[in-house]
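>>> Sequence isn't available, so here's the structure alone:
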């Protein structure tokens, strides 16, 4: 966000500590500061009252803000003003200095179902620059993945955070599985989560594929299968062989953890017709999935996170585009 500082921010020394703190955050490259009237007498008097070290930090913060804004414009603009009413509309935000300080201090939150596997998933589909930016912001406590403990708890946590302060909707996003057993058939729970996000103005991304496991490259999966303990390797190889016979749409909605047995009722009732061209033998094999540890094992692996995969352009385009939008929201 770019914080446009009105002259009222400088009419007394009471806000100096808040302004210096905001400058320190701007120096870390997340937010930007802009003085609306740099020739105003109140501003010049305030600036002259700073010590030489603070004056230099303030100048650098403003210069850094200008440079960053020229490269990548901020998503939102906030007028910081102590002599008028606050306004929380996305297109005409007005906050007093105290509220602006609280907002600039808060890390940008990404609400996810599982902050371990989901964080690794998003990092895997990040470019090197995006990866480094996220890690840098995390280290500075300006960005965090918020563990929600599942799809039913995620909307509750989003709603609680959005209701905590009226500007919090600017400072978060949410990413969650669609749990869709077939295309355009997101689960009831996923739609509830999306509706809550939409109602509070929170940017959300419902994965088009069923879950994060459905974005795993077959090359990665093959390596993981072959590194499995001997006791499980043979069975996993059979499942992998049948899985590779599926087309992209089928692979995108196959329950990677537990297999087709999860969708047994829908398949038998004719509600799920996705696998009608799959042989009986492969259907039998695919009744089982790869187990619960699949995403946790693979997305956490350095060789996967560093892969910069492009062999599934559909997966890369969707997830990397979402990461880019999150970083746009964040700045």
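Sure, I can see it. Quantities reported herein were computed from a predicted structural model and do not represent experimental measurements.
>>> can we go C-alpha only for contacts and neighbour counts from here?
OK.
>>> Measure how buried residue 293 is and give me the count.
Residues within reach of residue 293, counting by other Cα atoms under 10 Å, total 11.
>>> if I look at the closest residue to it other than its chain neighbours, how far off is residue 178?
Excluding the flanking residues, the one nearest residue 293 by Cα to Cα, 6 or more residues apart in numbering is residue 257, at 8.0 Å. The span separating residue 257 from residue 178 equals 15 Å under the rule Cα to Cα, to the nearest Å.
>>> who has more neighbours, the two?
When residue 257 and residue 178 are compared for neighbours, residue 178 comes out ahead with 27 against 18, by other Cα under 10 Å.
>>> which ones are touching the closest residue to the more buried one other than its chain neighbours?
Spatial nearest neighbour of residue 178, excluding adjacent residues (Cα to Cα, 6+ apart): residue 186 at 4.8 Å. Taking Cα atoms under 8 Å, 6 or more residues apart in numbering, we find residue 186 in contact with 178-180, 210.
>>> What's the separation between residue 186 and residue 179?
Per Cα to Cα, residue 186 is found 6 Å from residue 179.
>>> One more: residue 119?
18 Å.
>>> before we move on, what about residue 223?
Computed as Cα to Cα, the residue 223 to residue 179 distance reads 25 Å.
>>> Looking at those two now, which is surrounded by more residues?
Each of residue 223 and residue 179 had its neighbours counted (other Cα under 10 Å), and the higher figure belongs to residue 179 (23 against 11).
>>> Could you pull up the residues touching the more buried one?
With contacts taken as Cα under 8 Å, 6+ apart, residue 179 has the following neighbours: 186-187, 190, 209-211.
>>> next up, a second structure to put side by side with the first:
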């Protein structure tokens, strides 16, 4: 994170306690190159308080000053004398700056244990700088469990109370499964969540595919699915790339609502599907899988039945010889946004 410290903040420091807090802030910023610090006003270098800063720290500040003169990069937050008067903009006073910059970045997911495998794979493959991995090693990034998509707003509201409802303190990124049944699914179940997060100025991303499991490359399916599940595996690998994007791997075609929108029990859905095959499914699902043979439909209809699939299947992302940059790009090259995974990494990089 690029942190600018304003001249007025330096100029306001008169007491010894303030000097200690300033040095503490600078230590947080510069410890193991966690952040970058920028001073853009040369008058800072002439202040008495600047002389109280350790010489090694001064050298780093002056190096960043030189870089800033050459590039004039936009800063991510500002530490200034009147920072406490701002609730939403990333402007902080000295004490607030310490609080904001010392907290880890939170990646908020529906299930922090299972979903973390997907994120770690895309960090490994798309962060060539390895900065994100460094932040993980130093516990500067953490996964947090929202408890499901329906609880995200309540979860954020709880965090807001901790910060007295001042959104500028949030250093988090929310990731959501789209849960779409097809690429043309217009049922935006997250419209209220997205509106809420936008209002709070919290970064978020809704996956283009149905869920995280749909990003697993074919190589990982081939390598990790036991031969006893060959019927399912062969039928799955015969799907088009788009069909794989919206197929529910754990539940198959069972976990969909009826065409009329009426929810039925899992047992009743199995009966409907067995009797009517694709005709029992919503129109958009039926159209997407219209070329599916009856035998492949039979193999796929109930999903992949490996034990503990919700926790075990995401672990396939850890397999480095099947999940790598090229194989993930292969699974996303046909998307509306083929750069989706690198875009996610870029969004998170802006927070660190």
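Everything's here; your move. Since this is a predicted model, take the numbers as computed values, not measurements.
>>> Can you tell me the SS state at the residue nearest to residue 178 of structure 1?
For residue 186 of structure 1, the reduced secondary structure class is coil; criterion used: DSSP: H, G, I helix; E, B strand; the rest coil.
>>> Please enumerate the strands of structure 2.
2-5, 36-38, 77-79, 91-92, 105-109, 141-145, 172-176, 203-206 (DSSP state E).
>>> Single out the most deeply packed of the ones you listed.
Across the strands of structure 2, averaging neighbours per residue (mean count of other Cα atoms under 10 Å) puts strand 91-92 on top, at a mean of 24.
>>> can you pull out the helices in the stretch 151-300 of structure 1?
Taking DSSP state H, counting those that start in this stretch, the helices of the stretch 151-300 of structure 1 run over residues 154-164, 188-199, 218-226, 230-244, 248-253, 264-269, 280-285, 294-299.
>>> Single out the most deeply packed of the ones you listed.
Each of the helices of the stretch 151-300 of structure 1 was given a mean neighbour count from mean count of other Cα under 10 Å, and the largest, a mean of 20, is that of helix 294-299.
>>> Tell me the spacing between the counterpart of residue 255 of structure 2 in structure 1 and residue 138 of structure 1.
With TM-score structural alignment defining the correspondence, residue 255 of structure 2 maps onto residue 262 in structure 1. Residue 262 of structure 1 sits 37 Å away from residue 138 of structure 1, taking Cα to Cα as the criterion.
>>> same check, this time on residue 255 of structure 1
The gap separating residue 255 of structure 1 from residue 138 of structure 1 is 32 Å, by Cα to Cα.
>>> okay, these two: which has more neighbours?
residue 255 (26 against 15).
>>> what number of residues lie near the residue lying closest to the more buried one once chain neighbours are set aside?
What sits nearest to residue 255 of structure 1 in space, not counting adjacent residues and going by Cα to Cα, 6+ apart, is residue 289, at 6.8 Å. One way to gauge burial is a neighbour count; for residue 289 of structure 1, by other Cα under 10 Å, it gives 21.
>>> What of residue 207 of structure 2?
By the measure other Cα under 10 Å, the count of residues near residue 207 of structure 2 is 19.
>>> do the same with residue 276 of structure 2
For residue 276 of structure 2, the number of neighbouring residues by other Cα under 10 Å comes to 10.
>>> Could you do the one 10 residues further on as well?
Residue 286 of structure 2 sits with 17 neighbouring residues when counted by other Cα under 10 Å.
>>> shouldn't residue 257 of structure 1 be in contact with residue 286?
No. At 10.7 Å, residue 257 of structure 1 does not count as touching residue 286 under the criterion of Cα atoms under 8 Å.
>>> Tell me how far whichever residue in structure 2 pairs up with residue 323 of structure 1 lies from residue 129 of structure 2.
Under the alignment by TM-score structural alignment, residue 323 of structure 1 pairs with residue 345 in structure 2. The span separating residue 345 of structure 2 from residue 129 of structure 2 equals 11 Å under the rule Cα to Cα.
>>> Out of the strands of structure 2, the one nearest residue 285 of structure 2 is which?
If you check each of those against residue 285 of structure 2 by Cα to Cα, strand 203-206 wins as the nearest, at 20.2 Å.
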